[in-house]
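In: Need coordinates for the following:
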Amino acid sequence: MPEKSIPRLQLTLLSFGFKYNEPPAASLVFDVRFLPNPYWIETLRPYSGLEPAIADYVLRAPESNRFLELLDPLLLHIIAEHDSQHKKELCLAVGCTGGRHRSVAVIEALKQRLIHLPVDLSVSHRDIDREE
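Out: Coordinates of the predicted model:
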C-alpha cells in the first residue's frame, strides 16, 4: 500500500490597508503603521511597496530592521508548529493605513526571508490598487 503523503503547509503572506478592514481569514495580523510612511513624500506617493525606492524608504529605517529581526524567530517557530501539527493553512497579514506602501514592502521582505522553507508560499497584496 503506498504511503500517504502529508500535504505541505499553505503559507499566505497578505498585505492590506486597515482603512479597508482587516482580512477575516488571517491567522496573524501585524500592524506596521509605526514604520516610515512614503505617502507623505510627494515624489514617492504614487508608487507601491513593490517599487525598490519605496521598499528602500520603508525598510532602511532602524525600526523596520528591528521589527523584522524580532519577527523572524517568532514566525519560524509558528510555521514549524503549524507544520508539525499538519495544519493545512497559515495566513500572515501585515497592514498599514492604505495597504499600498509599508505593508507591501514588509510582505515582500518576509517573502524573501521565508522562501527557503518547505511550505507552499503565496503572496497577495489585497489593497495595493485601491484608490485613495
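In: going forward, measure contacts between C-alpha atoms and count neighbours the same way
Out: OK.
In: On the three-state scheme, the residue nearest the centre of the chain is what?
Out: Among the residues of the chain, the smallest C-alpha distance to the mean C-alpha position (CA atoms, centre = their mean) belongs to Ile107, namely 2.8 Å. Counting by DSSP: H, G, I helix; E, B strand; the rest coil, the backbone at Ile107 sits in helix.
In: For it, give its distance to Arg113.
Out: In this structure, Ile107 and Arg113 are separated by 10 Å, where distance is defined by CA to CA, to the nearest Å.
In: Can you list the residue ranges for strands in the chain?
Out: For the chain, the strands defined by DSSP state E cover 10-17, 28-31, 89-96, 120-125.
In: can you tell which of those strands is closest to Tyr57?
Out: Among these, strand 89-96 comes nearest to Tyr57, with 14.7 Å by CA to CA.
In: List the buried residues in that closest one.
Out: Within strand 89-96, the residues that qualify as buried are 89-96, counting by 16 or more other CA atoms under 10 Å.
In: Could you also give me the structure for this second sequence? I'd like to compare it with the first:
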Amino acid sequence: MKAAEIVIITGVSGAGKSQAIKCLEDIGFFCIDNLPTTLIPTFVRLCTQSEHPIGRVALVIDVRGGEFLASLFDILGMLRAEGHAVKIVFLDAGNEVLVRRFSESRRPHPLAAGQSALVGIAAERQMLTRLRDEADLIIDTSTLTIHDLKRFLSQAFVMERPTAKIALSLVSFGYKHGLPFDADLVLDTRFLPSPHFIDDLRPLTGLDSPIGVFLMRASATKPYLERLMDLLDFVTPHCEEDGRAYLTIALGCTGGRHRSVFLVEQLAGHFRERGYPVNVRHRDIEKA
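Out: The predicted structure follows:
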C-alpha cells in the first residue's frame, strides 16, 4: 500500500476551514469536507489502493462530527502506524472576529442553540481543546486575507516539502494588541529605542528606510540582530530534523509598527538568502 500525505483541517467555526480546504485543493490535494471519522481508514485505503493512487488527501474534521470526534485520535494513530504522513492544521481567530464573521454571514453558530455566538464559540473551544493541543500547525486567521491564507498553506505543503527546507512564517505584532497565539517562538524588541517618540518618524513604519537608519544607530540593535540570527540558525535545522515542516516566529514591540516590523524584514532577508521559504505578516502595522 502506497503511503499518503493526509492533512486534517480543523478549528473553530468561522476561522476559515472552507477557504483552507479550497486552497489545498488548488495545490493538488484531494479534499473532502465533513467526512465521518469512522470512514477515514476506508477512504484512505480506497485512495492508496486504486488503479491511479491518490497520494495527497485533505479532510475537514470539526464539531459537526459530534460523537465521532472521540475516535479521531485512535484513527490518526493507526494511519501513522501504517506509514502515512498525517498532519493536523488548526484554524483559529479571536472571539470578536468570529462574532463579526457570524454576524456578517447571518448564520448561527452550530453550537449556539438559539443563544449568542459567544456561547457557541466557548463550547466549541472546549470540545476542540485536544485537537488544538495536538495540532502540528495553528493558524490565526484574524487578520489574514484569503490570499494570505493560500500563500501560507502553499508554502507549508508544497510538493517538494519532504526534501525542502522548513517553511518559516515571520510575524511582527504589537504587545498592546495581544500575543499572536499561533506563534511557536515569541521574541521581544521593546528594549530597543522607539521611533514612536520622534515626531518625524512616528507616522512611518518599519518598512520605511528612516526607521531602519534610526534603529541601526542604536548600540543594541546590530548585536541583538546578529545573536537572533545565530539563535534561529541553530534552532531551524533542529526543527527540520524533528520532522517539522513549518515554524512560526513572532517579534513584538509596543505597537507593532516600527521595531518589530524592521527586525522581521531583516530576518526574512537573512533566511531567504539561505534558501528557506519565508512568509512575512505584519499583523498590527496599520493599527494606531
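In: rewinding a little: make JSON lines out of the strands of structure 1 and add distance to Pro46 of structure 1.
Out: Below are those laid out as JSON lines (distance: least, CA to CA, whole Å):
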{"stretch": "strand 10-17", "distance to Pro46 of structure 1": "16"}
{"stretch": "strand 28-31", "distance to Pro46 of structure 1": "22"}
{"stretch": "strand 89-96", "distance to Pro46 of structure 1": "16"}
{"stretch": "strand 120-125", "distance to Pro46 of structure 1": "16"}
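In: Quick one: map Trp40 of structure 1 onto structure 2.
Out: Taking TM-score structural alignment, the alignment pairs Trp40 of structure 1 with Phe197 from structure 2.
In: list the contacts for Asn65 of structure 1?
Out: By CA atoms under 8 Å, 6 or more residues apart in numbering, the contact set of Asn65 of structure 1 is Leu59.
In: One more: the one 3 residues further on?
Out: Remark: with contacts taken as CA under 8 Å, 6+ apart, Leu68 of structure 1 is in contact with Leu110.
In: That one and Val58 of structure 1: what is the separation?
Out: In terms of CA to CA, Leu68 of structure 1 sits 12 Å off from Val58 of structure 1.
In: One more: Val123 of structure 1?
Out: Counting by CA to CA, the gap from Val123 of structure 1 to Val58 of structure 1 is 19 Å.
In: quick revisit: so which of the strands of structure 1 is nearest Glu63 of structure 1?
Out: Nearest of the strands of structure 1 (CA to CA): strand 28-31, 13.0 Å.
In: Would you mark the buried spots in the closest one?
Out: In terms of neighbour count (16+ other CA under 10 Å), strand 28-31 of structure 1 has its buried residues at 29, 31.
In: packing partners for it?
Out: Contact analysis of strand 28-31 of structure 1 by 3 or more CA pairs under 8 Å, 6 or more residues apart in numbering; DSSP states H and E lists strand 89-96 as its packing neighbours.
In: which residues of structure 2 does the strand it packs on align to?
Out: Taking TM-score structural alignment, strand 89-96 of structure 1 hits residues 246-253 over in structure 2.
In: Can you pick out the residue with more neighbours from Val123 and Val58 of structure 1?
Out: Neighbours were tallied for Val123 of structure 1 and for Val58 using other CA atoms under 10 Å; the higher tally belongs to Val58 (24 against 18).
In: Run through the residues that contact the aligned residue in structure 2 for Phe16 of structure 1.
Out: Residue mapping for Phe16 of structure 1 onto structure 2 gives Phe173, with TM-score structural alignment as the criterion. Listed by CA under 8 Å, 6+ apart, the contact partners of Phe173 of structure 2 are 179-180, 250-253, 255-257, 260-261, 282-285.
In: Contacts for the match of strand 89-96 of structure 1 next, please.
Out: Around stretch 246-253 of structure 2, the neighbours that count as contacts under CA under 8 Å, 6+ apart are 137, 156, 166-175, 180, 182-190, 236, 239, 259-261, 263-264.
In: Could you pick out the longest helix of structure 1?
Out: For structure 1, the helix that runs over the most residues, judged by DSSP state H, is helix 62-84.
In: Buried residues in that helix, which are they?
Out: When neighbours are counted by 16+ other CA under 10 Å, the buried residues of helix 62-84 of structure 1 are found to be 64, 68, 79-80, 82-83.
In: next one: stretch 96-116 of structure 1
Out: Along stretch 96-116 of structure 1, these residues count as buried under the neighbour rule (16+ other CA under 10 Å): 96-108, 110-111, 114.
In: likewise stretch 119-131 of structure 2?
Out: In terms of neighbour count (16+ other CA under 10 Å), stretch 119-131 of structure 2 has its buried residues at 120-121, 124-125, 127-128, 131.
In: Any chance of those residues in CSV with secondary structure and distance to Asp230 of structure 2 as columns?
Out: Compiled in CSV, the buried residues of stretch 119-131 of structure 2 are given as follows (DSSP: H, G, I helix; E, B strand; the rest coil; distance: CA to CA, whole Å):
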residue, secondary structure, distance to Asp230 of structure 2
Gly120, helix, 44
Ile121, helix, 41
Glu124, helix, 40
Arg125, helix, 37
Met127, helix, 40
Leu128, coil, 37
Leu131, helix, 33
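In: of all these, which comes closest to Arg80 of structure 2?
Out: Distance to Arg80 of structure 2, by CA to CA, is smallest for Leu131 among the buried residues of stretch 119-131 of structure 2, at 16.1 Å.
In: Now for the closest one: which residues touch it?
Out: With contacts defined as CA under 8 Å, 6+ apart, Leu131 of structure 2 is in contact with 10, 88, 90.
In: residue range for stretch 47-64 of structure 2 in structure 1?
Out: Using TM-score structural alignment, stretch 47-64 of structure 2 pairs with nothing in structure 1.
In: Noted, bye for now.
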